[in-house]
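Chemist: Sequence and predicted structure below; questions after.
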Amino acid sequence: MSRTLHLAEQLISRPSVTPEDADCQAMLIARLAPLGFRCETIVSGPENFRVTNLWAKRQGNFKGSRPPSQADTEQVAPELIANGNAPAAKTLVFAGHTDVVPTGPLDQWHSHPFTPSHRDGKMYGRGTADMKTSIAAMVVAVEEFLAANPDPALSIAFLITSDEEGPAVDGTVVVCEQLKARGEVLDYCIVGEPTSVDKLGDMIKNGRRGTMSGKLTIKGVQGHIAYPHLAKNPIHLFAPALAELVATEWDKGNAFFPATSWQVSNIHGGTGASNVIPGELVVDFNFRFCTESTPESLQHRLQAVLSRHQLEYDLKWTLGGLPFLTTPGTLVDAVRGAIQAETGLQTELSTTGGTSDGRFIAKICPQVIEFGPINATIHKINEHVLVSSLDPLKNIYKGVLERLAAA
């Protein structure tokens, strides 16, 4: 059996529904520690929602060009530091999550979601595509790379969380805050999210849009529906503003991002009775925004529309994440080159889709991309991946390591 497939099956067999890790990270530590990785478990969150995070790093041989940070030099011989001969090797981070979404109705699965099953060249199970096969491929890629390059001019790290599919407040963001506080310098990051569409490697994400939600409460006056002059219908009051907001062009996007979009996700008004004008209307909405807009500019423009229509309202904002972008350069070139060498494909750069933990890592790492298996069945009943794609995925990750070590 392929070593990548074997590790993937071991991980998929663990019922790590968010925020549970179910000892997946212990399994990874058992593989990484013998390779020279310093492994640190960071537990966060309240007692009823404990999140397990792993930060594991193996220091490179310091043939880089930038000065070392304090965190870089923790593993360096003191005499090298004293002599000023410890320039820092650049660091590549493999990032991912061991938690998975709930299975949904078990009777709709053709096999148990936490028992990896093979049918027609596909492996079925929760987390096969999102994203335990990526983690397995990353680990085996590192094992093979270090076997051939025991002293590379590249530091390698893993940032793994069990809180990506959940609220994402005690996972990667917590680790990134700690790394920043202690001066850890990151140069490149590959997030193993499933980004491929039709064939492995046909698309990578070199950025993501920002996300910002709002809960808007339009105030009216409740009353009898037969006496509208004695009431104030918030649904009627909001309707013209809603039409204007729907028609608004927030920006035109740019070469890397589509235009910012505004969508209503929920709208509720009324008591349930057919003869009562409601006293308020509650609207949930979301911006998915590009780098042409800021949270502040979008908030200002939306509130200007509400004020122009003389609405009385309350509005609460939640900023889920800022947009990030990695323009073509060292990391993108390395990933593109490794994909082409393995598959022959010219990969497409894209910033479409939802958010990922890349939004947190991008705050402390200048080059972040996402790349992983085909995403057609993620979060679905009978989630699966092509078994034939696992070793090519591992080979691509290994090819990136080789290219960055030689850069």
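Modeler: Thanks, I have it. Numbers count the residues shown, from 1 in each chain.
Chemist: only C-alpha atoms for contact and neighbour calcs from this point on.
Modeler: Fine.
Chemist: Please, where are all the helices along the stretch 251-400 of the chain?
Modeler: For the stretch 251-400 of the chain, the helices defined by DSSP state H, counting those that start in this stretch occupy 295-308, 330-343, 358-361, 390-406.
Chemist: so what secondary structure elements neighbour the first one?
Modeler: The contact analysis (3 or more C-alpha pairs under 8 Å, 6 or more residues apart in numbering; DSSP states H and E) places helix 295-308 against helix 234-247.
Chemist: can you check the shortest one too?
Modeler: Using 3+ C-alpha pairs under 8 Å, 6+ apart as the contact criterion, the elements in contact with helix 358-361 are helix 172-181, strand 367-370.
Chemist: Got another one to weigh against that:
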Amino acid sequence: MDLLELTSELIRRRSITPDDAGCQALLAALLGQSGFRTEHMRFGDVDNLWARRGDAGPVVVFAGHTDVVPPGPREQWHSDPFEATVAEGTLYARGAADMKGSLAAMVRACQRFAAAYPEHPGSIGVLLTSDEEGPAEDGTVKVMEALKRRDELFDYCIVGEPSSGERLGDTVRVGRRGSLSGLLAIKGDLGHVAYPPRSENAIHALARFVQAMTAEPIDEGNARFPPTTFQMVNVTSDAGAPNVIPAELNCRFNLRYNTQWDRHTLAARVESTLDALGLDYELSWRLAGEPFLTTKGRLTEAVVRAVREETGIAAELSTGGGTSDGRFIAPYGIEVVEIGPVNSTIHKVNEEVLVADILALERIYFRIAELLLLE
């Protein structure tokens, strides 16, 4: 099974989060053939795979996820989203870029590395989950906790998320912003719309809060991160009649924040704004992950060099984009980067990846392993 065939076989397995649909069993079998010790680690409804070849350090790990988002309206796809369709050098399917092409590339790179250097120094590993696109509660975060308990953490991690913007390798993620969501309930007074002074309108109260949060930037960002952002994502309020002021409003907002904050200081900033407005409210918080940053060092140098040698591109080191499972790995003091395909169609109908990029990505991953373990 060559690299394209492996990508196609992974796509054929309808692993809509959190269902792994047998992807990890397939990859574990391939890694086992190359001398990797494989361990299936299931937490709740989530399948995870930990594979390692070697017992010494340093330990280089490739990480990713086998789960994908739903394909959306089938009629809008020009081919079966769970059959890899190749046309004019482009592969179309759900998970093509996010991230089954990367998974196939990293596993084949690990196999090739093991074959080329059977007595290699250090260790090379693979960490996979089926819970990255979902709640992310029983996936990588639980595996890392288990590895920590048995003193089996690693040194370097390459996450196969689709990091590239226009061309493969033009962007390497070396960090991510934190993500903190607030679930806010604002209390008002039920009343007639013709007599607004007699009632406190919860919707108007929300408008004042949004205005206060967006009137000025929360911060100016820093050398490696953009400014913190505030976005409303859901609002519900209805008194059941067109002439009644609602007594309550429930909403959700999200903050993507840089390293000038942590969850506690940022929450305090928001709560002080609500208090200053004199609102009657209840607020709970949901943390998706704190910000992290991998500074320039051996890992970033190896990745940039591998990308340059394979593509001729000088990769930009970026902290943009959303969250990834890197947020569960970096807190253990592990250097983390993300390098993967172009991300312009991820989660969209007719998701695509260039076949040439999958092939090149396998060579980039192989070269990164060489640079980290052999030089």
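Modeler: The structure has been received and is ready for your questions. Quantities reported herein were computed from a predicted structural model and do not represent experimental measurements.
Chemist: Please work out the TM-score for the two chains.
Modeler: TM-score of the superposed chains, computed with TM-score structural alignment, normalised by the length of the second structure, equals 0.97; 375 aligned residues with a C-alpha RMSD of 1.3 Å.
Chemist: Export the helices of the stretch 251-400 of the first structure as a markdown table, with columns for distance to I218 of the first structure and mean neighbour count.
Modeler: Shown next, in a markdown table, are the helices of the stretch 251-400 of the first structure (distance: least, C-alpha to C-alpha, whole Å; neighbours: other C-alpha atoms under 10 Å):
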| stretch | distance to I218 of the first structure | mean neighbour count |
| --- | --- | --- |
| helix 295-308 | 10 | 14 |
| helix 330-343 | 46 | 20 |
| helix 358-361 | 32 | 24 |
| helix 390-406 | 50 | 21 |
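Chemist: Could I get these in JSON lines, plus columns for distance to E40 of the first structure?
Modeler: Listed next are these as JSON lines, based on distance: least, C-alpha to C-alpha, whole Å:
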{"stretch": "helix 295-308", "distance to E40 of the first structure": "35"}
{"stretch": "helix 330-343", "distance to E40 of the first structure": "26"}
{"stretch": "helix 358-361", "distance to E40 of the first structure": "18"}
{"stretch": "helix 390-406", "distance to E40 of the first structure": "22"}
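Chemist: returning to what we had before: which one of the helices and strands packed on helix 358-361 of the first structure has the most crowded surroundings?
Modeler: Highest mean neighbour count of those: strand 367-370, a mean of 27 (counted as mean count of other C-alpha atoms under 10 Å).
Chemist: In the second structure, point out the residues matching it.
Modeler: Matched against the second structure by TM-score structural alignment, strand 367-370 of the first structure falls on residues 335-338.
Chemist: quick one: that stretch to the first structure mean distance?
Modeler: Its aligned residues in the first structure lie a mean 0.4 Å from stretch 335-338 of the second structure after superposition (mean C-alpha distance after the TM-score superposition for the first structure).
Chemist: In the first structure, point out the residues matching stretch 211-226 of the second structure.
Modeler: With TM-score structural alignment applied, stretch 211-226 of the second structure matches the range 243-258 in the first structure.
Chemist: In CSV: the helices and strands packed on helix 358-361 of the first structure, plus distance to A241 of the first structure.
Modeler: As requested, those are arranged in CSV below (distance: least, C-alpha to C-alpha, whole Å):
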stretch, distance to A241 of the first structure
helix 172-181, 36
strand 367-370, 38
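Chemist: How about R50 of the first structure, nearest residue that isn't a chain neighbour?
Modeler: Leaving aside its chain neighbours, R50 of the first structure sits nearest to S44 (5.9 Å; criterion: C-alpha to C-alpha, 6 or more residues apart in numbering).
Chemist: separation between the counterpart of the one you found in the second structure and A146 of the second structure?
Modeler: Under the alignment (TM-score structural alignment), S44 of the first structure pairs with F43 of the second structure. F43 of the second structure sits at a distance of 11 Å from A146 of the second structure (criterion: C-alpha to C-alpha, to the nearest Å).
Chemist: now do H264 of the second structure
Modeler: 26 Å.
Chemist: Also G340 of the second structure?
Modeler: The value you get for G340 of the second structure to A146 of the second structure, if C-alpha to C-alpha is used, is 27 Å.
Chemist: ok, P34 of the first structure - how many residues close by?
Modeler: Other residues near P34 of the first structure come to 10 when the count uses other C-alpha atoms under 10 Å.
Chemist: Can you verify it is assigned to a helix?
Modeler: Yes - counting by DSSP: H, G, I helix; E, B strand; the rest coil, P34 of the first structure falls inside a helix.
Chemist: so who does the residue nearest the centre of the second structure touch?
Modeler: Here the mean C-alpha position of the second structure is nearest to the C-alpha of S324 (C-alpha atoms, centre = their mean), at a distance of 2.1 Å. S324 of the second structure makes contact with 132, 161, 176 under the criterion C-alpha atoms under 8 Å, 6 or more residues apart in numbering.
Chemist: Can you check which part of the second structure stretch 290-299 of the first structure sits on?
Modeler: So stretch 290-299 of the first structure is aligned with residues 258-267, judged by TM-score structural alignment.
Chemist: Ok, stretch 327-336 of the first structure next?
Modeler: Using TM-score structural alignment, stretch 327-336 of the first structure corresponds to residues 295-304 of the second structure.
Chemist: Equivalent analysis for stretch 181-193 of the first structure, please.
Modeler: Mapping stretch 181-193 of the first structure onto the second structure (TM-score structural alignment) gives residues 149-161.
Chemist: Just the buried positions in the matching stretch, please.
Modeler: By neighbour count with 16 or more other C-alpha atoms under 10 Å, stretch 149-161 of the second structure contains the buried residues 153-161.
Chemist: which residues are contacting it?
Modeler: So stretch 149-161 of the second structure is contacted by 57-64, 98-99, 102-103, 106, 144, 147, 299, 324, 326, 334-341 (C-alpha under 8 Å, 6+ apart).
Chemist: distance between that stretch and the chain's centre?
Modeler: From the chain centre to the centre of stretch 149-161 of the second structure is a distance of 16 Å (C-alpha atoms, centre = their mean, to the nearest Å).
Chemist: do stretch 399-407 of the first structure as well
Modeler: 23 Å.
Chemist: Make sure D80 of the second structure is actually in contact with V86.
Modeler: No - between D80 of the second structure and V86 there is no contact under C-alpha atoms under 8 Å: 11.5 Å.
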